[in-house]
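> Here you go, sequence then predicted model.
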Amino acid sequence: MSREVTSFNPYQMAVQQFELAAKRLALSEDLREILRKPKRELTVNFPVRLDDGRIKTFTGYRVQHNVNRGPAKGGIRFSEDVSLEEVKALAMWMTWKCAVVGIPYGGAKGGVICDPKRMSSAELERLTRRYTTEISIIIGPHSDIPAPDINTNSQVMAWMMDTYSMHAGYSIPAVVTGKPLSIGGSECRNEATATGVLFATRRAVQRMGTTLQGKRVSIQGFGNAGSIAARLFAADGCKIVGVSDTQGGIYSEIGLDPATVMRYKQAHGSVVGFPGAQSIGVKDILEVPCEILIPAATEGMITVENAERIQARIIAEAANGPTTPEADRILFERGCQVIPDILANAGGVTVSYFEWVQDLQSFFWGPEEILQRLEVIINRSFDAVVELAEQHHCDLRLAANMLAISRVAEATQIRGIYP
């Protein structure tokens, strides 16, 4: 999906958000110098043999932003749009995301520049295994634990885990999360991100004195997080009025059935053309009449260009970095509550943490226990962020960043600088 603003730099946006919070916290320049930069940036260029016998060199990245609170944690994405600046931004956001929900992880992110939709399963396996080998010098169950992200899934995680284990000579399931259940994965992991979005939004409307029943929801992005969110919100009594994917969007005032839309997408490759719905643009899905908007696509989708036209009263960010700082100010002034990405979509990393703990113990929990633990963490974190926002008279993103950064800064100060 092409972006309207070609000069958009996600890392600059992440640093800008950090500086706003650091200023409010009166953080020292020494701490800012440490926290605004990644600890480690690894770039790898590696050859992969394609099915037709040709050799193609791919470029991949793994960035660790901060590990003062625990091992680095973050997803792996396969996309033509992957860049070092994007991966650095996502790694920084992961640091704050883990801290805001109180998980003992630091932030990391990784990616490979490729078009997985044009690659066979065998080519993807060879690419994944070679990429894993290249970054194996910094990943590990106690140092850096990858997970699925855009265009990666449980099968990719299985290949990564197997490759790393083959190098060691024995199985190490805790090296990645988001694995299939048969090799140490966790119940509820696939739905975790969307479930966290549901819990955070439910908490937001509860604090407003209402419920989700009958609320209109529009969702940008109909991949794993967006499609599951549509199903979960509909099951909780909401009306899904709009969804979109990379090809375009659909809108229906009377509501859409998520399961039927998903079957249509699987059959036709896109939600566009769904019978009985109005076809609209990818960005237009953000502006349809609704109470709740869920951006579940990529960064930089809500900007100064469209913030004034957004009609939702709550924006729950299932995607990472979908709203620019300038748009945040506009939305806050208009009374729109933005549940920031590092809180709204923290369900994924929280259940990843559960999976990692289960792998290390070789003792696994049931779905009810996992969902109960997740809801407690999301609710507790949401309440803490709202209370800080009310104390400082600011929006939830600034409050969430302040809470997270203060926790990472405290760990950094206590540990000190080596040597």
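Now that the structure is in, tell me what you want to look at.
> going forward, measure contacts between C-alpha atoms and count neighbours the same way
Will do.
> List the buried residues of the one helix or strand A22 maps to.
Taking DSSP states H and E as the criterion, A22 maps to helix 10-24. Neighbour counts over helix 10-24 (16 or more other C-alpha atoms under 10 Å) mark P10, Y11, M13, A14, V15, Q17, F18, E19, A21, A22 as buried.
> In this structure the second one contacts E86, no?
The reference is to Y11. Yes. Using C-alpha atoms under 8 Å, Y11 makes contact with E86 at a distance of 6.0 Å.
> Now do the SS call for I240.
The assignment at I240 comes out as strand when based on DSSP: H, G, I helix; E, B strand; the rest coil.
> what about the residue nearest to it when sequence neighbours are not counted, which SS state?
Nearest residue to I240, sequence neighbours excluded (C-alpha to C-alpha, 6 or more residues apart in numbering): V217, at 4.8 Å. Under three-state DSSP, V217 falls in the strand class.
> Quickly note the distance from V217 to E333.
According to C-alpha to C-alpha, to the nearest Å, V217 stands 22 Å off from E333.
> who's more crowded, those two?
Counted by other C-alpha atoms under 10 Å, V217 and E333 do not tie: V217 has more neighbours, with 27 against 11.
> Can you show me the helices along the protein?
Assigned by DSSP state H, the chain shows helices spanning 10-24, 29-35, 84-100, 121-135, 154-168, 192-207, 224-235, 258-268, 325-333, 341-344, 347-361, 367-392, 396-415.
> And the last one, what does it pack against?
Translated: helix 396-415. Helix 396-415 is packed against helix 10-24, helix 29-35, helix 84-100, strand 337-339, helix 367-392, with contacts defined by 3 or more C-alpha pairs under 8 Å, 6 or more residues apart in numbering; DSSP states H and E.
> R130 against F46, yeah?
Yes. Counting by C-alpha under 8 Å, F46 is a contact partner of R130 at 7.2 Å.
> quick one: which of these two has more around it?
R130 (19 against 15).
> Tell me who's in contact with that one.
By C-alpha atoms under 8 Å, 6 or more residues apart in numbering, the contact list for R130 reads F46, V48.
> Please repeat the previous calculation with a cut-off of 10 Å.
Counting by C-alpha atoms under 10 Å, 6 or more residues apart in numbering, R130 makes contact with N45, F46, P47, V48, F58, L124, S136, M160, T163.
> and the residues you listed, which are buried?
The neighbour-count test (16+ other C-alpha under 10 Å) marks V48, F58, L124, M160, T163 as buried among the contacts of R130.
> Included below, for side-by-side comparison, is a second structure:
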Amino acid sequence: MGNAALKIKEDSQAETYDKEVQKQVLIEEARMSLELFEHGINYNLEEIKPLLDPLELKSGFNRAGGLTGFTLPHGYNARGNYNRWTPYSLVVEGGKPVLYNEKTAIGVIRFNKGNPVADQLLSTGERVRDIVNVSALGGLHCTYSTECSLKDQGEDCYFCAVNERAKDGERNPVLLKTPKQVAEAYDIARKAGVANHFRITGGFVPERRELEYYLDVADAIRAKYSSFYGCAVVGAPADLSVLPKYKEAGFDNISTNIEVWDRNIFAAVCPGKEKRNGGYKHWVESLERSVEIFGKGNVHSTIVGGLEPKESTLEGIEYLASKGVVCHFSAFRPEKGTPFFGYRSPEASFHWDILDKGTDIYRRYGFTTLQLHSGPASGPHSAQLFQIKNGEFEEDGTLAQWKFPALD
């Protein structure tokens, strides 16, 4: 081998080695995000609060209060509740928040900033953020209703706080958004370039009402725009023949969230989903049928990590991936007002095992970064690690904020 060829080979090996080192740094940061989720962060609120973005504090994404979401030094997104007894702390140094592990400085973090469009007013007087949440990814999340009819029957999911959140008048001033309000908020956001993805969801409501509402919203948006890129988060319809209607209305993605894969735990934790619309088997059939309509990678579901053995969760992710469904997952967080409030989520290593192996499953079945982000709100939890494993990060080793492709 000539000297020139040898030099090229050495440079190539060095570049590959550097990228692998950078990848491992980012992977460790992803692991740390789960440690922060488990252990929390100690901080002085009076010292930290001036650094928090006022718009982000009001966001529906910040319903737990305390710190807003933030970005770790190399770009991975994280959250952490206040905890006095934790090795992690935030200290303001030179006007910047520095994260520590015991006495070792990890680095400067960056708190999320809200988009000014969220404070714009609709013609009816509501703010955009009263109708939709604007994400850092350049997309919108609309919880059209905080109603879940299963609660009245004592059948709501044991971990879900949707009815409890309805009591928060500050973050949920409009309990039922009209299609006209949603379309107007969408229009304002799209003109600002932040409606490149539109996700709509709500509590469990009678099936016919849900379908008609989603179609009305799509029609209201398409009265002004020929198309939109969106995801309809729906319950499994009793009649699967209605599924094409969501596609015909303009939704490119659909998500039916099964929540728990083990059928016995599903029946115990999600009693309403088990008793309504055919139960566990029917929810799985709805997902499989949806792939025939929307295509591989455009059908989504969610499992709440920590409600069942991790082997069961991974089995569900694998099975659904083999059918063309992107099965996302989140880390169980006990919420006030639910039967599981006061319980503990499994430790960080449990959630890391699901995150690590789950993203390997996504890669094996050929899903894309866009598909990982295009489903339910739990998508980014795994999408960022998926990007890292695919080498989708900057040359300086940082993970840039991913954005949905612009529609206009």
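Arrived safely, thanks for sending. Computed from a predicted structure; not experimentally measured.
> List the TM-score for the superposed pair.
Here the superposed chains carry a TM-score of 0.37, computed using TM-score structural alignment, normalised by the length of the second structure; 230 aligned residues with a C-alpha RMSD of 6.3 Å.
> Need the winner for burial among the helices and strands packed on helix 396-415 of the first structure.
Comparing those by mean neighbour count (mean count of other C-alpha atoms under 10 Å), helix 84-100 ranks first with a mean of 26.
> by how many degrees do it and helix 367-392 diverge?
Angle of helix 84-100 of the first structure versus helix 367-392, following axes from the mean of the first three to the mean of the last three C-alpha atoms, to 10 degrees, is 90 degrees.
> Helix 347-361 and helix 84-100 of the first structure, what's the angle between them?
Interaxial angle of helix 84-100 of the first structure relative to helix 347-361 (the same axes, to 10 degrees): 70 degrees.
> re earlier: including distance to A194 of the first structure, could the contacts of R130 of the first structure go into TSV?
Converted to TSV, the contacts of R130 of the first structure look like this (distance: C-alpha to C-alpha, whole Å):
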residue	distance to A194 of the first structure
N45	33
F46	34
P47	35
V48	34
F58	31
L124	26
S136	30
M160	24
T163	29
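> hang on, the earlier thing: now do the shared contacts for R130 and F46 of the first structure.
Contact criterion C-alpha under 10 Å, 6+ apart; residues shared by R130 of the first structure and F46: F58.
> which one of the helices of the first structure lies closest to S244 of the first structure?
Minimum separation from S244 of the first structure across the helices of the first structure (C-alpha to C-alpha) falls at helix 224-235, 9.0 Å.
> Summarise which helices and strands that closest one is packed against.
Helix 224-235 of the first structure sits against helix 192-207, strand 216-220, strand 239-245, helix 258-268, strand 292-295, with contacts defined as 3 or more C-alpha pairs under 10 Å, 6 or more residues apart in numbering; DSSP states H and E.
> tilt between it and helix 347-361?
Counting by the same axes, to 10 degrees, helix 224-235 of the first structure lies at 110 degrees to helix 347-361.
> Kindly tell me how buried H268 of the first structure is, as a neighbour count.
12.
> Columns distance to I292 of the first structure on top of the buried residues of helix 10-24 of the first structure, output as JSON lines?
Shown next, in JSON lines, are the buried residues of helix 10-24 of the first structure (distance: C-alpha to C-alpha, whole Å):
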{"residue": "P10", "distance to I292 of the first structure": "24"}
{"residue": "Y11", "distance to I292 of the first structure": "27"}
{"residue": "M13", "distance to I292 of the first structure": "24"}
{"residue": "A14", "distance to I292 of the first structure": "24"}
{"residue": "V15", "distance to I292 of the first structure": "28"}
{"residue": "Q17", "distance to I292 of the first structure": "23"}
{"residue": "F18", "distance to I292 of the first structure": "26"}
{"residue": "E19", "distance to I292 of the first structure": "29"}
{"residue": "A21", "distance to I292 of the first structure": "26"}
{"residue": "A22", "distance to I292 of the first structure": "30"}
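> So which of the residues you listed is the closest to I414 of the first structure?
Nearest to I414 of the first structure among those, with distances taken as C-alpha to C-alpha, is A22, at 17.8 Å.
> TSV for the helices and strands packed on helix 396-415 of the first structure, including distance to R263 of the first structure?
Formatted as TSV, those follow (distance: least, C-alpha to C-alpha, whole Å):
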stretch	distance to R263 of the first structure
helix 10-24	33
helix 29-35	45
helix 84-100	31
strand 337-339	30
helix 367-392	26
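> Indicate which one of those is closest to Y353 of the first structure.
Of all these, helix 84-100 comes closest under C-alpha to C-alpha, at 9.5 Å.
> what's the angle between the closest one and helix 10-24?
Computed by the same axes, to 10 degrees, the angle between helix 84-100 of the first structure and helix 10-24 is 40 degrees.
> quick one, helix 84-100 of the first structure and helix 396-415 angle?
Using the same axes, to 10 degrees: helix 84-100 of the first structure against helix 396-415 is 80 degrees.
> Remind me what the longest helix anywhere in the second structure packs against, helices and strands.
When the second structure is parsed with DSSP H, its longest helix is helix 3-39. If you count contacts as 3+ C-alpha pairs under 10 Å, 6+ apart, helix 3-39 of the second structure packs onto strand 77-78, strand 88-93, strand 325-331, helix 348-364, helix 379-389.
> Could you give me the buried positions within the following helix or strand past the longest one?
Read it as helix 348-364 of the second structure. Later in the chain than helix 348-364 of the second structure, the nearest helix or strand by DSSP H and E is helix 369-373. For helix 369-373 of the second structure, the neighbour count (16+ other C-alpha under 10 Å) marks T369, Q371, L372, H373 as buried.
> OK, contacts around the third one?
Spelled out, it's L372 of the second structure. 297-298, 300, 326-328, 359, 362, 378-384, 386-387.
> rewinding a little: just after the longest helix of the second structure, pick out the following helix or strand.
helix 45-48.
> List the buried residues for that following helix?
I48.
> For the helix or strand that contains E56 of the second structure, name the packing helices and strands.
According to DSSP H and E, E56 of the second structure maps onto helix 54-58. Using 3+ C-alpha pairs under 10 Å, 6+ apart, the elements in contact with helix 54-58 of the second structure are helix 128-131.
> The helix or strand following the helix it packs on packs against which elements?
Using DSSP H and E, the next helix or strand after helix 128-131 of the second structure towards the C-terminus is strand 133-134. Applying 3+ C-alpha pairs under 10 Å, 6+ apart, one finds that strand 133-134 of the second structure contacts strand 140-145, helix 179-191.
> how far off strand 140-145 does the longest one point, in degrees?
Per the same axes, to 10 degrees, the angle that helix 179-191 of the second structure makes with strand 140-145 is 170 degrees.
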